[in-house]
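> Return atomic coordinates for the entry below.
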Amino acid sequence: MKERRVLSLSYGKIIVKPEEKLVGLVPESFETYQVAKPGDIIVRCTDLQNDKTSLRTGLVEDFGIITSAYLNLASNKGFSGRYLHYFLHSLDTTKVLYQLGTGLRQNLSYQDFKRFPVVSPPFAEQVIIAGFLDRKTIQIDKAISVKEQQITLLKERKQILIQNAVTRGLNSNAPMRDSGVEWIGEIPIHWSIKRAKYLFQEVDERSPHGQEELLSVSHMTGVTPRSEKSVSMFMAEDYTGSKTCQSGDLVFNIMWAWMGALGVSDRSGIVSSSYGIFRQLKTQMFNSQYLEMLLKTIGYIEHYNKVSTGLHSSRLRFYSHMFMAMEIGYPDLEEQNTIVEHINLESGRLDKAVEILSQQITKLKEYKATLINSAVTGKVKVPGVVEPGDEVARPDMQELPAL
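All right, here's what the predicted structure looks like:
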């Protein structure tokens, strides 16, 4: 119980957990944790049938402790730990590990793992291959990191585009006025400000049979069919009596409104009875896309957080009367339509750029996995490795003792 540095396996890397995160879902004591030393290889060998996209192996760089649920491997004398790490990584990315699990939950024990054959070239070659892969993977990871940063900047640019357009309009020269409302701020002088109760009515219509399409509301996707969500949430046996919504209705997930979990539905369906459903008092008052984007802007979400009630940040509730008392700043429908058209055009270009970068990242990751697999299994010749038949040993082979 002397070691306080807690390690964690995250997407193929062993990281040191920050002390501020050692709360919540962690054990009261780390007494059962195992010691991990630099050079050890960690394998997450539980639930092999699930979570097949994340990486399950990692090389330890820092001395620390890690959960005993993981398999901790140390390389025997005469074997390079870095080479074996890359070899196991290739088994992971090619899904070989998933075939080794046993039992109901497809777990992998060392008793099963130790029988697995390992490609083991001479130690000198292992060192050269590992060094080659170290250099190449660093280059690939840097290229991926640059593209991920570009994606982050593009997404931020899109958010700024939406934020400015729906709260200030498209005309940068339009006269502005102070709304006098904290979460609205300055708006064009010709825009309206009204409380939600003068714009919407709360509806509480119930399904007599529960056979309508089941919808859910999240901060990421708004109102979407539950069938399109890749979640394993509890499903009720009978949805009779659930709230129904119509196309164009504004739906709030009361429990997660503080995160922006709301949306305007584009279809009829049923939702949780705990959701809030609001319908425009007059038709054609709001463009559905404009309304959803406006109510998801930073100022409005900060307002939901401020007025919501609850004992904990993750238990806040934004009730219907809170929405009805809230002021909303908006232009007329014609200007809303123009704003939405502009946003769709510009954000479409940004989304296309993000898609291209994402494809490039996918290809780089595929290339990295292929390179590692080919190098550790001898499918490609690694510079510096002397193969039978080579007439002269390469200079770097002579430098092996220094490595």
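> going forward, measure contacts between C-alpha atoms and count neighbours the same way
Noted.
> and residue 139, what helix or strand is that in?
helix 123-168 (DSSP states H and E).
> What of residue 397?
helix 395-398.
> Spell out, range by range, the helices that occur in this structure.
81-93, 110-113, 123-168, 288-295, 298-307, 320-324, 333-376, 395-398 (DSSP state H).
> from these, which stretch is densest packed?
Ranked by mean neighbour count, the helices of the chain are led by helix 81-93 with a mean of 23 (mean count of other Cα atoms under 10 Å).
> Not counting it itself, show me its contacts.
39-41, 55-59, 74-75, 97-98, 118, 126-127, 129-130, 369, 372-373, 376-377 (Cα atoms under 8 Å, 6 or more residues apart in numbering).
> want to put them side by side, so please do this one too:
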Amino acid sequence: MSYWFNELPSDWNVVKVKNVFNMISGGTPKSDIEEYWSDSEVIWVTPEDLSKEGKYLNDSIRKISNLGLQNCSANVIKANSIVVSTRAPIGNVKVSTVPFTTNQGCKSLEAKGKVNITYYYYVIALAKEHLNNLGQGTTFLELSNYSLKNVFVPYPDINSQDLIAYYLDTKCNQIDELIVAKKKQISLLEQQRQSIITEAVTKGLNPNVKMKDSGVEWIGEIPEHWEEQKIKYLFFESIERNFSEDATLLSLFTSIGVKPRRDMEEKGNKAQTVINYKVVRKGDIVVNKLLAWMGAIGLSEYNGVTSPDYDVYRSLNSARIEELYYHYYFRNHYFKGDCFKFGRGIMMMRWRTYPEQFKSILVPVPSKEEQTQIANYIETKEKELALTIKNIEHSIHKLKEYRQALIYEAVTGKIDVRDMELDEVR
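Alright, predicted model coming up:
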């Protein structure tokens, strides 16, 4: 008989999930009946709630009323039970410290007898890959009741379960604290990056230069010798259209800018045709008018085409404009506020910054030489910060690997949990 784990201590047993837990399915009340959701009383868990970090369900989870609970024939599960996602992504797991119910994308596990729930939280979390392999379906993967019930799990005596659970909580908390500290480092470095860009594109690189008021609230003062112009005097809107099926399709992503769609196809749907798409040339600025206020602006480093819904801007005078400087300026956190201020719409999700409004935004205009110096300076700083962040992310990855290995070794009895100390993994 094959298991998803290796050998266990000789005095441990192996049982199926159904021998240790009662498994309970969930349901969903009708979303359009207010009484099922108002005066909410019972936590209602979905797979999305289980994808968040941490061992326990948090208080921000949606709740349903007792009437809604009756409508969907769901049951209230006891506190100190385990809940597992059985629809993609399969295998995310949490422990609830309060009574709860779930939708049909989750299964709840109530202990039949005396077991340590924390121990089995670690066991089932460790089995995630195995659970995914058991998933079936064409539209989406789903783990059946039968498959989950018949998953084999270790079954040490309760004293061993208690010791292992305490040990893993202690050690995993230490590791998690290190990970949190490293993530905070990354956050601070990202803030530093934004500060460097903002300072450079609005103040220049000479700290001793004379300053003047820019007329733009978030900028404040700019170097006295800089000009100020509306975007329409620096860039024009290009409406050149494509008539070739061989053109490279480019997409604009808020987080990473303009990239060939072929490199990112897993993140979106592939267009059926690129005929009549807008032509983009290397050095053009691409703007998603619908999401400009969220930072969906970027310089294209590629020749290609993009959606007709996007706006393409090209410099009026290459001798005067360093496009990379304006790439950093337009993607600056505060410039998003200008796009919102000059945009219009009936609601936030329909807020657009049309070309007429975008081109009316006032921006600084250093000399071409300064623009180039500033762009090069930012690029250098970005590379330095990116390398530092990459090293920290690698350290986080190693900590997570170590955490996973530690859990496996502990729940399968391969280490003496009374003597093991947390290794220095930095």
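> Superposed, what's their TM-score?
Scored by TM-score structural alignment, normalised by the length of the first structure, the superposition of the two chains gives a TM-score of 0.86; 373 aligned residues with a Cα RMSD of 2.3 Å.
> Quick one: work out the angle between the helix holding residue 139 of the first structure and helix 288-295.
100 degrees (axes from the mean of the first three to the mean of the last three Cα atoms, to 10 degrees).
> Check the gap between residue 335 of the second structure and residue 197 of the second structure for me.
Distance of residue 335 of the second structure to residue 197 of the second structure, computed by Cα to Cα, to the nearest Å: 12 Å.
> So for the two, which residues contact both of them?
residue 329.
> Tell me which residues touch the aligned partner of residue 158 of the first structure in the second structure, please.
With TM-score structural alignment as the criterion, residue 158 of the first structure lines up with residue 193 in the second structure. Taking Cα under 8 Å, 6+ apart as the criterion, residue 193 of the second structure is in contact with 381, 382, 385.
> Can you tell me which of these is closest to residue 174 of the second structure?
Taking Cα to Cα as the measure, residue 174 of the second structure lies nearest residue 385 of the contacts of residue 193 of the second structure, at 26.7 Å.
> Nearest residue to the closest one in space, please, no chain neighbours.
Once flanking residues are discounted, residue 385 of the second structure sits nearest to residue 189: 6.9 Å by Cα to Cα, 6 or more residues apart in numbering.
> what's the spacing between the one you found and residue 183 of the second structure?
Distance from residue 189 of the second structure to residue 183 of the second structure, by Cα to Cα: 10 Å.
> cool, residue 98 of the second structure as well?
Residue 98 of the second structure is 30 Å from residue 183 of the second structure, by Cα to Cα.
> Report the spatially closest residue to residue 253 of the second structure, excluding sequence-adjacent ones.
Closest to residue 253 of the second structure by Cα to Cα, 6+ apart is residue 296, at 6.3 Å.
> Residue in the first structure paired with the one you found?
With TM-score structural alignment as the criterion, residue 296 of the second structure matches residue 261.
> how about the nearest residue to residue 161 of the first structure once chain neighbours are set aside, what does it touch?
Distances taken as Cα to Cα, 6+ apart put residue 343 closest to residue 161 of the first structure, at 7.2 Å, once the chain neighbours are dropped. Contact partners of residue 343 of the first structure, counting by Cα under 8 Å, 6+ apart, are 161, 162, 165.
> Could you do residue 325 of the first structure as well?
Contacts of residue 325 of the first structure (Cα under 8 Å, 6+ apart): 195, 196, 197.
> and the aligned partner of the first one in the second structure, how many neighbours?
For residue 195 of the first structure, the aligned residue in the second structure is residue 230 (criterion: TM-score structural alignment). Using other Cα atoms under 10 Å as the criterion, residue 230 of the second structure is surrounded by 15 other residues.
> ok, now how distant is residue 230 of the second structure from residue 252 of the second structure?
Taken as Cα to Cα, the span from residue 230 of the second structure to residue 252 of the second structure is 24 Å.
> ok, of the contacts of residue 325 of the first structure, which one's closest to residue 66 of the first structure?
residue 196 (51.8 Å).
> How about the contacts made by that closest one?
So residue 196 of the first structure contacts 323, 324, 325, 326, 327, 328 (Cα under 8 Å, 6+ apart).
> any idea how far residue 11 of the first structure is from it?
45 Å.
> try residue 198 of the first structure
50 Å.
> ditto for residue 111 of the first structure
25 Å.
> Repeat that for residue 212 of the first structure.
39 Å.
> Mind checking which residue lies nearest the centre of the first structure?
Centre of the first structure computed as the mean C-alpha position; nearest residue by Cα atoms, centre = their mean is residue 220, 10.6 Å away.
> Go through the contacts of residue 325 of the first structure and flag which are in strands.
Judged by DSSP state E, the subset of these located in strands is residue 195.
> ok, the contacts of residue 325 of the first structure in the second structure: which stay?
Of the contacts of residue 325 of the first structure, the ones still in contact in the second structure (both residues aligned by TM-score structural alignment, their matches' Cα atoms under 8 Å) are 195, 196, 197.
> what's the counterpart of residue 116 of the first structure in the second structure?
Using TM-score structural alignment, residue 116 of the first structure sits opposite residue 151 in the second structure.
> What about its match, how many residues nearby?
18.
> One more: the one 4 residues further on?
Around residue 155 of the second structure sit 22 other residues, with neighbours defined as other Cα under 10 Å.
> cool, and residue 213 of the first structure?
Going by other Cα under 10 Å, the residues that sit close to residue 213 of the first structure add up to 14.
> thinking it is in contact with residue 269, fair?
Yes. Look at residue 213 of the first structure against residue 269 with Cα atoms under 8 Å: they come within range, at 4.7 Å.
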